[in-house]
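> Sequence and predicted structure, then a few things I'm wondering about:
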Amino acid sequence: MLNVINALNNGQLICFPTETVYALSCNANDASAIDKIYKIKKRNKNKPLSVFVANIEQLKEIAIIKESYLAPIKYFSPGPITFILPLKENSRLPKEFFQGTIGVRIPNHPIALKILNEFKNIMVATSVNISGEKSVSKACDIPSDIKKEASIIIDDDKLVMGVGSTIVDLTTDEISVLRRGKITEENVKTVFDKYEKHNRA
C-alpha cells in the first residue's frame, strides 16, 4: 500500500476497485494530477469530478451539511451513493476544478477504504472510462489509454457490482436524485423523510 500512497503524493494517477465500478483517482489537492484525469478521459472541464473521503469528519471539512441531512448521510455511508453538497469556501481544494458545490462519496469497498484511511487525504475519484463510454467493472476492460497513464492498477473484481453510484443533490431544501444507481430513489426519499419527521418530532 505504501507504493499507492507514494504515487498519490507524487501527482500520479491510480486505478482501483470500488463496490460500484473501477475508479480513476488522484490527490484532490493536486491540480496538475486532476488536469491529467480530464485529459486522459477526454472529459469536458465544465463537468466537475467527485471526490472520495474516508469518513464523515473529512466530508465536513470540505462541504456544508444541513443539520437535518447529517443522519441520513451517515445512514447511507459508506455506500454506493454520491451526495452533491455546497462546497466550503475555505476547503483548499483547487478552485479551478471545485467551485460552489462538490460531489462526495464514502465508498464501501475494503481496498478503497484502506487507501483512503492510509492516504489520510481527499481523493478525486471518477469512473475508469473515456468520457461518454461505459464504466469499467473488470480490470481487464480498462481502456489502454488509461492503462498507459495510471501508475498503479489494483486488479480485484470480486466485489465490483458494475452499477454506478446513486447521485443525490442536497444543495437545496428539496432533495433530488440526479442519477439512479444501486440505491433507489424511493429508498433515498424514504430515509430522508424518516429523519426529517424525526427532527420535527
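Alright, I've got the coordinates. Keep in mind it's a predicted model, so treat the numbers as computed, not measured.
> only C-alpha atoms for contact and neighbour calcs from this point on.
Fine.
> quick one: the helices in the chain?
With helices called from DSSP state H, the chain shows them at 2-9, 31-41, 56-62, 67-76, 110-119, 144-149, 185-200.
> Just the buried positions in the third one, please.
What it means is helix 56-62. 59, 62 (16 or more other C-alpha atoms under 10 Å).
> distance between it and the chain's centre?
13 Å (C-alpha atoms, centre = their mean, to the nearest Å).
> again, but for the first one
Taking C-alpha atoms, centre = their mean, one finds helix 2-9 lying 19 Å from the centre of the chain it belongs to.
> mind listing what's buried in that helix?
4-5, 7-9.
> Please enumerate residues in contact with that helix?
Around helix 2-9, the neighbours that count as contacts under C-alpha atoms under 8 Å, 6 or more residues apart in numbering are 13-14, 26-27, 115, 118-119, 151-152.
> quick one, that helix and helix 110-119 angle?
Helix 2-9 and helix 110-119 are oriented at 70 degrees to each other (axes from the mean of the first three to the mean of the last three C-alpha atoms, to 10 degrees).
> what's the distance between stretch 87-104 and the middle of its chain?
Worked out by C-alpha atoms, centre = their mean, stretch 87-104 lies 14 Å from the chain centre.
> coming back round to it: tell me the two of the contacts of helix 2-9 that are most distant?
For the contacts of helix 2-9, the maximum inter-member distance is 17.8 Å, found between E118 and S151 (C-alpha to C-alpha).
> Put this next to the first one:
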Amino acid sequence: MLRDEINKAFEVLKSGGVILYPTDTIWGLGCDATNAEAVEKLLKIKNRPAEKSLIVLLDIDSKLQSYVNEVPEIAYDLIEYAENPLTIIFSGAKNLAPNVINADGSVGIRIVKHDFCTPLLQRFRKPIVSTSANLSGEPSPKFFDDIHPEILEAVDLVVDFEQENRSVKKPSTIMKLSPSGQFEFIRK
C-alpha cells in the first residue's frame, strides 16, 4: 500500500539511509539532502564523483527560501507554468549538506508533483536528493527493470510503487536562473 511505502521511506531517510524510488521523471536514488553522510553513501552507491551536481526535490515552492538565499520572482512563474518537470539551478544555496551544493554555490531544485514523492516530502519536511538510479557513466534507467542489480542490492530500501509502470518518462528540463532573473537552458 502506498502509505506503507511512504512510511518505510520516511524511516530510512530519517536514519540517514538511501532509497531507490519512483519520481515524476525517472527512477531515482534519494537521501536526506541536509545529511552529508547520507549524501556520501548515495555517491558511493552510484560510484559518482562528488563534484558532479545533484538535484534536490521539494514539495512546494514556498520552501525555496529555506534553501536559496535569493529566489528571483520569475522562479515562481516558471514553476507554476512549466508543462514538464523543471529543475532550476539557483545560486546561493544554503541549509543543505555541503556535498549537495555545487562548487560555485548553486543547487538544482525541482518542485515535484508525484503520487509518491509529494506525500513523502510533506512527511519528511526536508529536501530529498534525487539522482538517476544508474551507476555513474551508465545510461539512466527508463524503467524499474533497467536498474542495475548492484544498485538494487546497495540501497537501504527499494520502494514498491510504480515498478510495473511502462509509461516513458524522461529526465527533467534543467535551467539556470540568476538572481537578476536571467535564465538559460542547460538541458531541454
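Done, it's in. Small disclaimer: the values here were computed from a predicted structure and weren't measured.
> quick revisit: so between E118 and S151 of structure 1, which is more surrounded?
Between E118 of structure 1 and S151, counted using other C-alpha atoms under 10 Å, S151 has the larger neighbour count: 16 against 13.
> Just tell me what the more buried one corresponds to in structure 2.
Using TM-score structural alignment, the equivalent of S151 of structure 1 in structure 2 is D156.
> Tell me if I'm right that its match and G17 touch.
Yes - contact criterion C-alpha atoms under 8 Å: D156 of structure 2 and G17 qualify, at 5.8 Å.
> And K176 of structure 2? What does it align with in structure 1?
Under TM-score structural alignment, K176 of structure 2 pairs with D169 in structure 1.
> Quick one: neighbours of its match, just the number.
D169 of structure 1: 20 neighbours (other C-alpha under 10 Å).
> Can you tell me the closest non-neighbouring residue to it?
Nearest residue to D169 of structure 1 in three dimensions, chain neighbours excluded: I84, at 4.7 Å (C-alpha to C-alpha, 6 or more residues apart in numbering).
> what's that neighbour in contact with, if anything?
Going by C-alpha under 8 Å, 6+ apart, I84 of structure 1 touches 101-104, 167-171.
> Repeat that for T82 of structure 1.
Contacts for T82 of structure 1 were tallied using C-alpha under 8 Å, 6+ apart; they are 103-106, 165-168.
> Could you identify the most distant pair in the residues you listed?
Farthest pair in the contacts of T82 of structure 1, by C-alpha to C-alpha: I106 and V168, 13.5 Å.
> quick one: common contacting residues for those two?
81-82.
> quick one, which of these two is more surrounded?
Neighbour comparison, I106 of structure 1 and V168: the larger count goes to I106, with 26 against 22 (by other C-alpha under 10 Å).
> ok, now which ones touch the more buried one?
Contacts of I106 of structure 1 by C-alpha under 8 Å, 6+ apart are 52-55, 77-82.
> Which position in structure 2 pairs with it?
In structure 2, I106 of structure 1 lands on I111 (TM-score structural alignment).
> any idea how far that match is from W27 of structure 2?
Distance, I111 of structure 2 to W27 of structure 2, using C-alpha to C-alpha, to the nearest Å: 16 Å.
> where do the strands sit along structure 2?
19-21, 28-30, 55-58, 86-90, 107-111, 128-132, 157-158, 173-177, 183-187 (DSSP state E).
> Report the aligned residue range of structure 1 for the fourth one.
Applying TM-score structural alignment, one finds that strand 86-90 of structure 2 aligns to the residue range 81-85 of structure 1.
> swap in the third one?
Counting by TM-score structural alignment, strand 55-58 of structure 2 pairs with residues 50-53 of structure 1.
> burial count for the residue lying closest to M175 of structure 2 once chain neighbours are set aside?
Of all residues not flanking M175 of structure 2 in the chain, F185 sits nearest, at 4.3 Å (C-alpha to C-alpha, 6+ apart). The tally of other residues near F185 of structure 2 (other C-alpha under 10 Å) stands at 12.
> Might one say that F185 of structure 2 is in contact with S172?
No - applying C-alpha under 8 Å as the test, F185 of structure 2 and S172 come out as separate, 11.3 Å apart.
> Spatially central residue for structure 2, please.
Geometric centre of structure 2, nearest residue: S130, 2.3 Å, by C-alpha atoms, centre = their mean.
> ok, now how distant is that one from E83 of structure 2?
Using C-alpha to C-alpha, one obtains 20 Å as the distance from S130 of structure 2 to E83 of structure 2.
> now swap in I151 of structure 2 and tell me
Taking C-alpha to C-alpha, one finds I151 of structure 2 at 31 Å from E83 of structure 2.
> P149 of structure 2 now?
33 Å.
> before we move on, what about E164 of structure 2?
Distance from E164 of structure 2 to E83 of structure 2, by C-alpha to C-alpha: 24 Å.
> Same check on P139 of structure 2?
25 Å.
> More neighbours: these two, which one.
P139 (12 against 8).
> what do we get in structure 1 for the more buried one?
By TM-score structural alignment, P139 of structure 2 lines up with K134.
> Quick one: map E196 of structure 1 onto structure 2.
Checking with TM-score structural alignment, E196 of structure 1 has no match.
> thought L170 of structure 1 was touching V188?
No - using C-alpha under 8 Å, L170 of structure 1 makes no contact with V188, being 11.5 Å away.
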